[in-house]
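> Generate a structure from the sequence data that follows.
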Amino acid sequence: MLTIGFVVFDDFQVMGMAALSAFEMANLVLGRPAYRVHVLSEQGGPVRNSLGFAIDTAAFGEDFFDTTVTIGSLRVKPSTPGLLAYLRDAAVASRRVAGICTGAYVLAEAGLLDGRRATTHWNHARNLQRLYPAVKVEEDRIFSVDGNVWTSAGMTAGIDLAMALVEDDFGAEVAKAVARKLVVYLRRPGGQSQFSALLDLEPRSDRVRRALVHAKENLRDELSVEELAAAANLSPRQFSRLFRQETGQTPAKAVEHLRLEAARVMMEEGRHPMDVIARETGFADRERMRRAFLRAYGQPPQMIRRAVEAGRASALE
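All right, here's what the predicted structure looks like:
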């Protein structure tokens, strides 16, 4: 059985606890107690979270765990010497250590991220880099792995990190089954942006939102203005005017952003040739996709794929 030590401290961010569900569901999928979770704190006993209620914890002891995970807090503050000492020992004794959201600050404060790649919530990433210049902060990743140290972005990204840990232990099929039980997208790749194209567009009306969802679900199609207008139950002229008013973009530009996001996800998965990615995301051919990547990111898709592969190889070293 694999043991998970889940480290909390006063005012820890309650959403981080959601990551525990991935290990619970893995036990159900596997039909046996594959994981045992222990919630820990420096002193033990009740520890209050960001919503003000407390959970019971066990005190740090001499025992360590296969994986030690630290949750962050909404307001970053200095850690106690006892917490930092425990994490330094855990980094040696545990197979993996991880930080969810601003838990990366705690790992950095303990010196565990020096010279390593790491990520955190986008709103805290630049401050993390300023405070700990020895850390190679990747500020727009869902999660990051460098050796035996794992870090994730904020909020729901902790679930992505936990499912990645499950996949690391028991393979992709188990992780898929866990994702289905959690009713979440199968583990977003670590390098996927913390920002969603749909969230960036932020349409106000249900009609425009409905058209965007239709586009995202049918990227292989041509997705003309007429088709999107029909999904919104508007005339093409009404739709184009309303779309620009609400998003600041033309429908064509918004569709391109959705296609770029989907193409990057497929590149992160690492299983598909460029021709297949271009076809499945509606670019039709590699050259059209290449031009879109140059406009959006200033580099061709091949360079992005090479960076992903290099990061994956580094994580395995």
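> rest of the way, CA atoms for contacts and neighbours
Noted.
> what ranges do the helices span in this protein?
Counting by DSSP state H, the chain has helices at residues 20-30, 81-93, 103-109, 122-131, 157-170, 172-182, 197-201, 206-217, 225-232, 236-247, 251-269, 274-280, 286-297, 301-316.
> between the ones you listed, which one is nearest to Gln43?
helix 81-93 (9.4 Å; CA to CA).
> Another sequence for comparison is provided below:
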Amino acid sequence: MTGDRQDATDQAWPAHRRLVVMLSYRGANLLDVTGPVQAFETANRQALASGEWAAAPYETIVASEAGGPVLTGAGVAIATVPLAALDGRPIDTLIAPGGSPDGQIVAEPALSHWIARQAGQARRVCSVCTGTFLLAEAGLLEGLRVTTHWRWAQRLQAMYPGVRVDAEPIFIQEGAIWTSAGVTAGIDLALALAEADLGHRIALAAARDMVMFIKRPGGQSQFSVPLLAQQGSGLAQFAELHAWMAAHLHEDLRVERLAEQAGMTPRTFARAYAAAVGRTPAKTVECMRFEAACRALEASPAPLKRIAADTGHGTEQNLRRLFLRRLRVTPQQYRARFAPNHPMHA
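All right, here's what the predicted structure looks like:
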């Protein structure tokens, strides 16, 4: 991409508005529906404010099987149009939200069948949270790498063994199929879709208008280590350890050192930690160091060599390899995109 959006010769922007269809059903997660809808509407406003578009680029419709008010899992009803009202209309982006009322996965046959029929005509088909189950039931995910809310990843893999489930990223694109993690990741997904259509500057302006802390890239982990450290119950015993780890990221944090800090033998510590946190100590260290590097790149003009050392990555090359593996961008590219004072945002 050159400049803020692709050249007109590369991106033939249609004269008509692109139709975004957000599905809904009884028990759908409220924010899975409203978060992306708001993100597209905010992108509309920013596109118009930029002066580069004569009309808002998106038309967003919330649709359900029968139409009318649909009660979400939060107890708030959403006005919808019936699926039949979309007959004959070209759909640009189709999004299936998640929802698990009473702890049950929702993969309503009528919606899955409708998605399967529409998928070949829509430019892209997306899911938020457990909406991935709807796409899988529609037969769209076979052989693809996808994500969903981490709590449901194992269930998704068990139910659809031909799908490659990755519970780590907040969203994944596989060709025309986009899947995302739980709840707020739907907003990240919508902003990524808007960025692909309208360019980085418009998407970043939309994120800023929505008072988002950062417009997260898809490879970012669903698991925020600071959030883990704040949780109670099974993780309470490691809250102090997490705080200590965050202050000592530049030091040797092998399992033996962490076990000593926790007052356990290495074997007992590794077993107890994995049972409570759901990941190995080494994985948590990697995530903490990665998040610290992201924050440093966003907030500090320090050289990459210094950031790598301060965040426990050792060398600039190690830092580069980690960013390429997790985000498919270099640290320099990450800084250029997300540092608010970077020259590209001037």
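> Next, the TM-score between them, please.
TM-score for the superposed chains, counting by TM-score structural alignment, normalised by the length of the first structure: 0.71, backed by 261 aligned residues with a CA RMSD of 3.6 Å.
> Looking for the alignment partner of Pro281 of the second structure in the first structure.
Under the alignment (TM-score structural alignment), Pro281 of the second structure pairs with nothing in the first structure.
> any idea how far Pro281 of the second structure is from Glu256 of the second structure?
Plainly put, Pro281 of the second structure is 10 Å away from Glu256 of the second structure if you go by CA to CA, to the nearest Å.
> Of those two, which one has the most company?
Neighbour totals were compared for Pro281 of the second structure and Glu256, and Pro281 leads with 20 against 16 (other CA atoms under 10 Å).
> List the contacts of the more buried one.
255, 270, 273-274 (CA atoms under 8 Å, 6 or more residues apart in numbering).
> Gln192 of the first structure too?
Taking CA under 8 Å, 6+ apart, we find Gln192 of the first structure in contact with 140-142, 264-265, 268.
> Apply 7 Å and report the result again.
Residues in contact with Gln192 of the first structure (CA atoms under 7 Å, 6 or more residues apart in numbering) are 141-142, 265.
> That one pairs with which position in the second structure?
By TM-score structural alignment, Gln192 of the first structure lines up with Gln220.
> And for Ile100 of the first structure?
Aligned partner of Ile100 of the first structure by TM-score structural alignment: Val128.
> So its match is in contact with Gly182, correct?
Yes - counting by CA atoms under 7 Å, Val128 of the second structure does reach Gly182; the two are 6.3 Å apart.
> on that earlier part again, return the most buried member of the helices of the first structure.
Looking across the helices of the first structure with neighbours counted as mean count of other CA atoms under 10 Å, the highest average goes to helix 103-109: a mean of 26.
> Tell me how far Lys103 of the second structure lies from Val70 of the second structure.
Careful, residue 103 of the second structure is Gly; it's not Lys. On the measure of CA to CA, Gly103 of the second structure and Val70 of the second structure end up 19 Å apart.
> So those two - more neighbours on which side?
Using other CA under 10 Å as the criterion, Gly103 of the second structure and Val70 rank with Val70 on top: 22 against 7.
> quick one: contacts for that one?
Val70 of the second structure makes contacts with 25-26, 77-80, as judged by CA under 7 Å, 6+ apart.
> From Val62 of the second structure, how far out is it?
Val70 of the second structure sits 10 Å away from Val62 of the second structure, going by CA to CA.
> intersection of neighbour lists for the two?
Contacts common to Val70 of the second structure and Val62, judged by CA under 7 Å, 6+ apart, are Thr80.
> any idea what Pro46 of the first structure aligns with in the second structure?
Alignment note (TM-score structural alignment): Pro46 of the first structure maps to Pro69 of the second structure.
> ok, how many other residues are close to the closest residue to that match other than its chain neighbours?
Spatial nearest neighbour of Pro69 of the second structure, chain neighbours left out: Ala79 (4.5 Å); criterion: CA to CA, 6 or more residues apart in numbering. By other CA under 10 Å, the residues close to Ala79 of the second structure number 14.
> List the contacts of Ala79 of the second structure.
68-70.
> can you redo those residues as CSV with distance to Ala43 of the second structure?
Formatted as CSV, those follow (distance: CA to CA, whole Å):
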residue, distance to Ala43 of the second structure
Gly68, 26
Pro69, 26
Val70, 26
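> Out of those residues, which sit inside strands?
Of these, the ones assigned to strands by DSSP state E are 68-70.
> right, and out of those, which lies closest to Asp310 of the second structure?
Nearest to Asp310 of the second structure out of those is Val70 (CA to CA; 50.7 Å).
> Tell me how far Ile95 of the second structure lies from Tyr334 of the second structure.
According to CA to CA, Ile95 of the second structure stands 27 Å off from Tyr334 of the second structure.
> of the two, who's got more company?
Set side by side, Ile95 of the second structure and Tyr334 show more neighbours around Ile95, with 28 against 17, by other CA under 10 Å.
> any idea which of the ones in strands among the contacts of Ala79 of the second structure is closest to Gly312 of the second structure?
The nearest member of those to Gly312 of the second structure, counting by CA to CA, is Val70 at 49.4 Å.
> circling back: quick check on the contacts of Pro281 of the second structure: which are buried?
Buried residues within the contacts of Pro281 of the second structure, defined by neighbour count using 16 or more other CA atoms under 10 Å: 255, 270, 273.
> Pretty sure the first one sits against Pro266.
When you say that, I think you mean Val255 of the second structure. Yes - Val255 of the second structure is within contact range of Pro266, at 6.3 Å (criterion: CA under 7 Å).
> re earlier: any chance of the helices of the first structure in TSV, plus distance to Ser73 of the first structure?
TSV is the format used below for those (distance: least, CA to CA, whole Å):
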stretch	distance to Ser73 of the first structure
helix 20-30	17
helix 81-93	14
helix 103-109	7
helix 122-131	11
helix 157-170	13
helix 172-182	24
helix 197-201	24
helix 206-217	33
helix 225-232	41
helix 236-247	33
helix 251-269	29
helix 274-280	38
helix 286-297	32
helix 301-316	26
